[in-house]
Every structure is written in structure tokens, then in C-alpha cells.
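# Please work out how this folds:
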Amino acid sequence: MTTRTLYLLCSAAPPVFEIAGVVEEAQRRGWDVCLGLTPTAADWLKDSLPGLAVRTGHPVRSSYKRPGDLDVWPKADVILVAPATFNTVNAWALGLTDRFVVGVVAEGIGKEIPMAVMPCVNSAYARHRALDRSLEELREMGVAVLYGPGGFEPNAPGEKRPYPWGVALDAVDELGR
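Reported below is the predicted structural model:
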């Protein structure tokens, strides 16, 4: 059996606290999962990082490796960025790669790695014109954007609603075919 590798890259939004279950579901679907986090997401999950590394079989990364160091992850077959915050989406579309997660996906476009992004923004952020422009930029670069009907739909600030992880993993499976 061929192993398929998924880079699951997460920003600091409330659904990141569900990531252990998402990793397990991706593994049930046949993915070897490598977990990358923005620095704030890594801080939020700091007590869970050792267990997540054991669960995935790979170090959880939130920073770049040093030049000359070996890469500790296998090559990605598919990349999923979820939950993707307003900041992550906009930085990616602009190519601002000061954070590991954004650097991986910015380079992934040039490497032609199939990618999907599912934002996690409230309706106040969604009204900012930069979000629509950034999502359109990502679409034009070939990224599957899971936003709006059938994907993530913004909620009111402070409203709690289930994050559609199943939609994101279904998109990963489709991209990995």
C-alpha cells in the first residue's frame, strides 16, 4: 500500500482544540499526517504537543528548520490549511512567509502540491474586503477554497458552531486521488 502524506497546518482558532480527533480521522482515511501549527496555535496546544507527535509519528512543527538540517517530515502529497485565520489567509495570499505555516503553503504553490484551505473567521472579519481578495488570489493560484455554502460559513462574533472538519477531510481525499 502506498502511503499518502497530508500536511495539516493549523492557525490559532477554536477548532484547533479538536485537532487530535481530526488527525485520527485523517489516519483512518489512510493519511500519514504531519501537523504544523502557527506559533500561537502551538502555544495554545503546548500541553498536547508531545501526545500529538506520538499520534502522528512526526514532530509537530511551528518553526522553520535551520539551513542544512534534515527535513523531519516526508514530502507532502496534499496540504490542508484549517482552521485558517484571517491573518493566515491574508499573509499567504500576499506571500508573507515569516511564519512556518505560511512559508510551507507559499512554497507549496510553486511545487504544485494540491492544497485546500478552510478559513475560520467570524462575520466581522468576513466583512473586511481583504479576505475576499485573498481568497480569490488563492483560488487563482489553484488552491481549493472551502468557504461559503458547502464549506465554512462565518458565524457572528462569539457564536459557537461546529467547524466542518468532514468537509475539509473530504476535500483532502478528493485532492489526493
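# switch to C-alpha atoms for all contacts and neighbour counts from now on
Noted.
# Of all residues in the protein, which one is nearest the centre?
In the chain, the residue lying closest to the centroid (Cα atoms, centre = their mean) is residue 81, at 1.7 Å.
# Would you agree it falls within a strand?
Yes - according to DSSP: H, G, I helix; E, B strand; the rest coil, residue 81 belongs to a strand.
# Enumerate every residue touching it.
8, 9, 10, 11, 115, 116, 117, 118 (Cα atoms under 8 Å, 6 or more residues apart in numbering).
# ok, the last one - contacts?
By that I understand residue 118. 80, 81, 82, 83, 84, 145, 146, 147, 151, 152, 168.
# Helix or strand: which one has it?
Using DSSP states H and E, residue 118 sits within strand 115-119.
# To compare against the first, here's the next sequence to fold:
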Amino acid sequence: MTEQARKPFLYVVVCAAGVAAGVGELIALARTRGWDVGVVATPLATGFLDTAAIEEQTGRPLRSAWRAPGDPRPFPDPDAVTVAPATFNTVNKWAAGISDTLALGTLCEAYGQGVPISVLPCVSEALTAHPAYGESVERLRGMGVRFGDHAFGGPAERGFRWEQALDLLAG
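Got it, this is the predicted structure:
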């Protein structure tokens, strides 16, 4: 009996923005493109998500907290990571190397693992004007992180381009 080849594994990091409720669309697109998917949510993002639906869709637990020492790893190492939607808070903390949640720790480690990372920001125009945000985006771009179009909330959320997260990883 031959061992079945492992599909590439995508970590989807979800932050607390209104559009987060639609992450099932990204999961479906990723699976159609041949990815297995695991979802890591910021603690606040869990309030925006249908955990049961995500777990059914991925076949894996939704993660938002660190596992206990000795507990098995619920996901294999990532072949790529996407952050969709990415918030002001997450972008700034990640760029500063802050790892105070599982989501941020995952992003900080992904850079060290050398895997491709894409980001779909969902940040208000007022917050994008803050100098720390622009500096953080530039720092992350300098680390090889690939940024997609910004969504600014409200009507823009209805047109959130989930597929762009995968397109950025492809090329």
C-alpha cells in the first residue's frame, strides 16, 4: 500500500473585523485550489465566527489559544499562511514582534519558517493614516509579506476579495 501524498497546508489567521464572518468563502476557495486548511483566530475574532461551521468545513479544530505542553499539534507545519482579514492591531503588533496571542505567535513563527505569507487588511481609512500603521506595513513588506488591497469597512466589506489572499501566495 502506498502512502497518499499530503496536500499543502494553509494556515488562515482571522482577526476581529466584520468581514471575518465570511471566512468560509476563503476556506472553500483554498480547498478548491488543493489546500488543506487550519484556522487560527485572534481571541476577539472568535466572536465573529461560526466555530462549528469552520470546524466542519476544515475537519479541524478552530484554534485561538495556546495548546498545553504535551498536547499533540492539531495542524501540520504550514506551507503558507494568510491573514484575512488583518486588523490595525494585528499588523502593528506583528511588525513589532509581539507574540501575545496564538495568532500573533503563529505569524511571528511563520516568518522564521520562511513560508509565504499574504495579508488582506481590513483597516479604517482613519487608522491607515496613523504613522505606525504605514511603518508596520513597510516593515512586513520588507520581510517578504505580500499585501493585498485594503478594505475599509462598511460597503467595502461586501466586496472583500478573499481570492486575492490565495492569488498573492501563488505568485
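# Can you give me the TM-score here?
TM-score of the superposed chains, computed with TM-score structural alignment, normalised by the length of structure 2, equals 0.91; 165 aligned residues with a Cα RMSD of 1.4 Å.
# show me where structure 1 has helices.
Assigned by DSSP state H, structure 1 shows helices spanning 19-28, 39-44, 49-56, 86-94, 100-110, 123-126, 129-140, 165-175.
# Where in structure 2 does the shortest one align, residue-wise?
Mapped onto structure 2 with TM-score structural alignment as the criterion, helix 123-126 of structure 1 occupies residues 125-128.
# Over to the fourth one?
Aligned using TM-score structural alignment, helix 86-94 of structure 1 spans residues 88-96 in structure 2.
# list the buried ones in that stretch?
88, 90, 91, 92, 93, 94, 95 (16 or more other Cα atoms under 10 Å).
# Need the max-distance pair from these.
Farthest-apart pair in the buried residues of stretch 88-96 of structure 2 is 88 and 95; separation 10.8 Å (Cα to Cα).
# before we move on, the earlier item: among the buried residues of stretch 88-96 of structure 2, which one lies nearest to residue 39 of structure 2?
Closest to residue 39 of structure 2 out of the buried residues of stretch 88-96 of structure 2 is residue 90 (15.7 Å), distances taken as Cα to Cα.
# Pretty sure that closest one sits against residue 15.
Yes - with contact defined as Cα atoms under 8 Å, residue 90 of structure 2 and residue 15 form a contacting pair (7.4 Å).
# hang on, the earlier thing: kindly reformat the contacts of residue 118 of structure 1 as a markdown table containing distance to residue 136 of structure 1.
As requested, the contacts of residue 118 of structure 1 are exported to a markdown table (distance: Cα to Cα, whole Å):
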| residue | distance to residue 136 of structure 1 |
| --- | --- |
| 80 | 17 |
| 81 | 16 |
| 82 | 17 |
| 83 | 18 |
| 84 | 15 |
| 145 | 9 |
| 146 | 12 |
| 147 | 11 |
| 151 | 15 |
| 152 | 15 |
| 168 | 18 |
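# and those residues, which are buried?
80, 81, 82, 83, 84, 145, 146, 147, 151, 152, 168.
# ok, back up a step: for the helices of structure 1, give me JSON lines that also has distance to residue 62 of structure 1.
What follows is those, written out as JSON lines (distance: least, Cα to Cα, whole Å):
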{"stretch": "helix 19-28", "distance to residue 62 of structure 1": "15"}
{"stretch": "helix 39-44", "distance to residue 62 of structure 1": "6"}
{"stretch": "helix 49-56", "distance to residue 62 of structure 1": "11"}
{"stretch": "helix 86-94", "distance to residue 62 of structure 1": "13"}
{"stretch": "helix 100-110", "distance to residue 62 of structure 1": "6"}
{"stretch": "helix 123-126", "distance to residue 62 of structure 1": "24"}
{"stretch": "helix 129-140", "distance to residue 62 of structure 1": "22"}
{"stretch": "helix 165-175", "distance to residue 62 of structure 1": "21"}
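# which stretch among these comes nearest residue 70 of structure 1?
Proximity to residue 70 of structure 1 (Cα to Cα) singles out helix 100-110 among the helices of structure 1, at 15.5 Å.
# and that closest one, what does it pack onto?
Counting contacts by 3 or more Cα pairs under 8 Å, 6 or more residues apart in numbering; DSSP states H and E, helix 100-110 of structure 1 packs against strand 31-37, helix 86-94.
# hmm, try it at 7 Å
helix 86-94 (3 or more Cα pairs under 7 Å, 6 or more residues apart in numbering; DSSP states H and E).
# Surely residue 64 of structure 1 is in contact with residue 100?
Yes - using Cα atoms under 7 Å, residue 64 of structure 1 is in contact with residue 100, at 5.4 Å.
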